[in-house]
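A.B. asks: What follows is a predicted protein model with its sequence.
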Amino acid sequence: MLRSVIAGVDGSAESLAAAEWAAREAVRRGRPLRLVHAWGRSPHPPASVSARTARRAEAGRVLRAAVARAERACPGLRLLETQVQGPAVTALCRLAQDADLLVLGRSGRRGVGGLLVGSVARGVIDHTRCPVVLVRAGEGAAEEGAGRPGVGERPSERGPGREVVLGIDLGDPCDEVIGFAFDAARSRGCGLRAVHGWRDPSPLVLGPGEIGLLEDPRREEAEWSGFLTALLKVWRETYPDVPVVESVRKGNVAPRLLSAARGAALLVVGHRLSGRPRTGSVTHAVMQHADCPVALVPHFRSLARIGSWGPVGPCPSRSGRGTVT
């Protein structure tokens, strides 16, 4: 069975934007788009047949609106509709087991902490091993900039798009996350910006040969830059048509990622799976505040954390990394 791109829809402006974004992504991947609407079981189920019929009718209306949005974006795209009775998180996680990608609206509310990611999105992210993309209202049509790709037409044939930004943790680089970002850039015909940031660790956790790095910031930045260049060498060779810009700078990682991703086509970060729901501080920040679509790519922590030596050479320090998970 051909794997699909899935978009969860609930009738909100965010979910309609997600349906449009997912339609464009399905075209890039040569996959069908499956639109899913789940209407949960109420603690007080409808007492009459007419009430249950009304719920199903509302679910059908939500799906029809999403179908119309997707078809306007990508005429001729193969569309599948799925209506599920039950908790949305459970239904989406089950369907995502056989999907390439799951796309959701980044719905939420305004509060003390700013825009909060919706409960369904958070629940799915915490419990699925499928890459998840979060989209805000207005991001579905805006991502490509100009023109709408049709079925069989690559976005790169309409000119270059905005760049893809990759948040990379050089202390624990992950092939799944890096590969996802390079694939996204190549399919869009645009460049990739790899961003790494770090903070100084406590001298108590450093070895004798590493303490000198704290006394020479330029040397420290050069070491990190060299490590990033070495790490990306094989990826540049695999994707020679993707221009890459490397950005390494000391400081808080989240603000730098948010700044780099302003106006980007996509921001890609890792989401570490550890056997229990866990979202790192940097990932949490970009989920909340990034003004472009955010892709969260799940991965497991490496069995051997990179210490003084990484897979391609010496790593500047063993602690104080800007973890993008």
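C.D. replies: Nice, I can see it.
A.B. asks: hey, let's count contacts and neighbours off CA atoms from now on
C.D. replies: Fine.
A.B. asks: how about the helices in the chain?
C.D. replies: Counting by DSSP state H, the segments of the chain that form helices are 13-29, 49-73, 88-96, 119-127, 139-142, 175-188, 211-214, 217-238, 253-260, 281-289.
A.B. asks: Identify whichever of these lies nearest to His299.
C.D. replies: helix 175-188 (6.9 Å; CA to CA).
A.B. asks: Tell me the buried residues in that closest one?
C.D. replies: Buried positions in helix 175-188, judged by neighbour count with 16 or more other CA atoms under 10 Å: Val177, Ile178, Phe180, Ala181, Phe182, Asp183, Ala184, Ala185, Arg186, Ser187, Arg188.
A.B. asks: which one of the residues you listed sits closest to Gly140?
C.D. replies: Distances from Gly140 to the buried residues of helix 175-188, taken by CA to CA, are shortest for Arg188, at 14.3 Å.
A.B. asks: where's the closest one relative to Val164, distance?
C.D. replies: Distance of Arg188 to Val164, given as CA to CA, to the nearest Å: 9 Å.
A.B. asks: Could you look over the helices of the chain and pick the most buried one?
C.D. replies: helix 13-29 (a mean of 26; mean count of other CA atoms under 10 Å).
A.B. asks: quick one: that one to helix 175-188, angle?
C.D. replies: 80 degrees (axes from the mean of the first three to the mean of the last three CA atoms, to 10 degrees).
A.B. asks: One more to weigh against that first structure:
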Amino acid sequence: MTEQPIVPADDGPRVVVAGVDGSATSLRAAAYAWGLARRSDARLVFVHASTVASLSTLTPAGANAVREAEAEITAELRATFAAAARTYPGVRYELVSEPGDAFGVISRVADERRADAVVVGASAQAGHRLIGSVAVRLVRTGRWPVTVVP
């Protein structure tokens, strides 16, 4: 058997998808993804999935409160990324904010954008040790390299 040389297809990822929800770990993941995109000259796609399935949405007032809270988080994320773009220019990025399960929305966007890498923050919720976090589910999917930032 002749040994074939390892030849990388590219120098790095061309599209990086990062899941963000406004938590401390997701913002660290966003910072890591920003640096990765900057160093690789990759396009960066932030994904914010707003979870709307809760008891509070059973009433019109509750549904409005949930929508307003999610809109506020999205606006804060937009402002955070705009500030990062001023401080660390040169990264082409977008923010996709959609209702739905985080795993499902991140997976769909990563597939649609043909992501070369997915970056998410580690979950701090104790229950995720039993049922699996979004990060674990993304890794198990096995369609992209996944970096989990603590």
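C.D. replies: That came in fine, so what should we check first? The shown structure was predicted, so the numbers you read here are calculated from the model rather than taken from an experiment.
A.B. asks: After superposition, what's the TM-score, could you say?
C.D. replies: Put the two chains on top of each other and the TM-score (TM-score structural alignment, normalised by the length of structure 2) is 0.74; 140 aligned residues with a CA RMSD of 3.2 Å.
A.B. asks: on that earlier part again, out of the helices of structure 1, which comes closest to Pro155 of structure 1?
C.D. replies: It is, among the helices of structure 1 and with distance given as CA to CA, helix 175-188, at 5.4 Å.
A.B. asks: Tell me how far the aligned partner of Ala110 of structure 2 in structure 1 lies from Cys93 of structure 1.
C.D. replies: Matched by TM-score structural alignment, Ala110 of structure 2 corresponds to Ala261 in structure 1. Taking CA to CA as the measure, Ala261 of structure 1 and Cys93 of structure 1 are separated by 28 Å.
A.B. asks: try Ala121 of structure 1
C.D. replies: Taking CA to CA, one finds Ala121 of structure 1 at 11 Å from Cys93 of structure 1.
A.B. asks: Check Val49 of structure 1 too.
C.D. replies: 29 Å.
A.B. asks: now swap in Lys233 of structure 1 and tell me
C.D. replies: Using CA to CA, Lys233 of structure 1 is found at 35 Å from Cys93 of structure 1.
A.B. asks: coming back round to it: any idea which of the helices of structure 1 gets closest to Val133 of structure 1?
C.D. replies: helix 13-29 (8.5 Å).
A.B. asks: Trace Leu166 of structure 1 over to structure 2, please.
C.D. replies: By TM-score structural alignment, Leu166 of structure 1 lines up with Ala18.
A.B. asks: In this structure its match contacts Ala49, no?
C.D. replies: No - here Ala18 of structure 2 does not reach Ala49: they are 11.2 Å apart, not a contact under CA atoms under 8 Å.
A.B. asks: the more surrounded of those two?
C.D. replies: Counted by other CA atoms under 10 Å, Ala18 of structure 2 and Ala49 do not tie: Ala18 has more neighbours, with 29 against 22.
A.B. asks: Who are the contact partners of Val148 of structure 2?
C.D. replies: The contact partners of Val148 of structure 2, by CA atoms under 8 Å, 6 or more residues apart in numbering, come to Ala29, Val119, Val120, Gly121, Ala122, Ala135.
A.B. asks: Could you measure from the residue nearest the centre of structure 2 over to Leu138 of structure 2?
C.D. replies: Closest residue to the average C-alpha location of structure 2: Gly19 at 1.3 Å, with CA atoms, centre = their mean. Using CA to CA, one obtains 11 Å as the distance from Gly19 of structure 2 to Leu138 of structure 2.
A.B. asks: go on, Ala18 of structure 2?
C.D. replies: 12 Å.
A.B. asks: ditto for Val16 of structure 2
C.D. replies: Val16 of structure 2 is 14 Å from Leu138 of structure 2, by CA to CA.
A.B. asks: Then Val120 of structure 2?
C.D. replies: Taking CA to CA, one finds Val120 of structure 2 at 9 Å from Leu138 of structure 2.
A.B. asks: okay, and the common contacts of these two?
C.D. replies: Val146.
A.B. asks: how about stretch 20-35 of structure 1, aligned to which bit of structure 2?
C.D. replies: Using TM-score structural alignment, stretch 20-35 of structure 1 pairs with nothing in structure 2.
A.B. asks: Much appreciated, bye for now.
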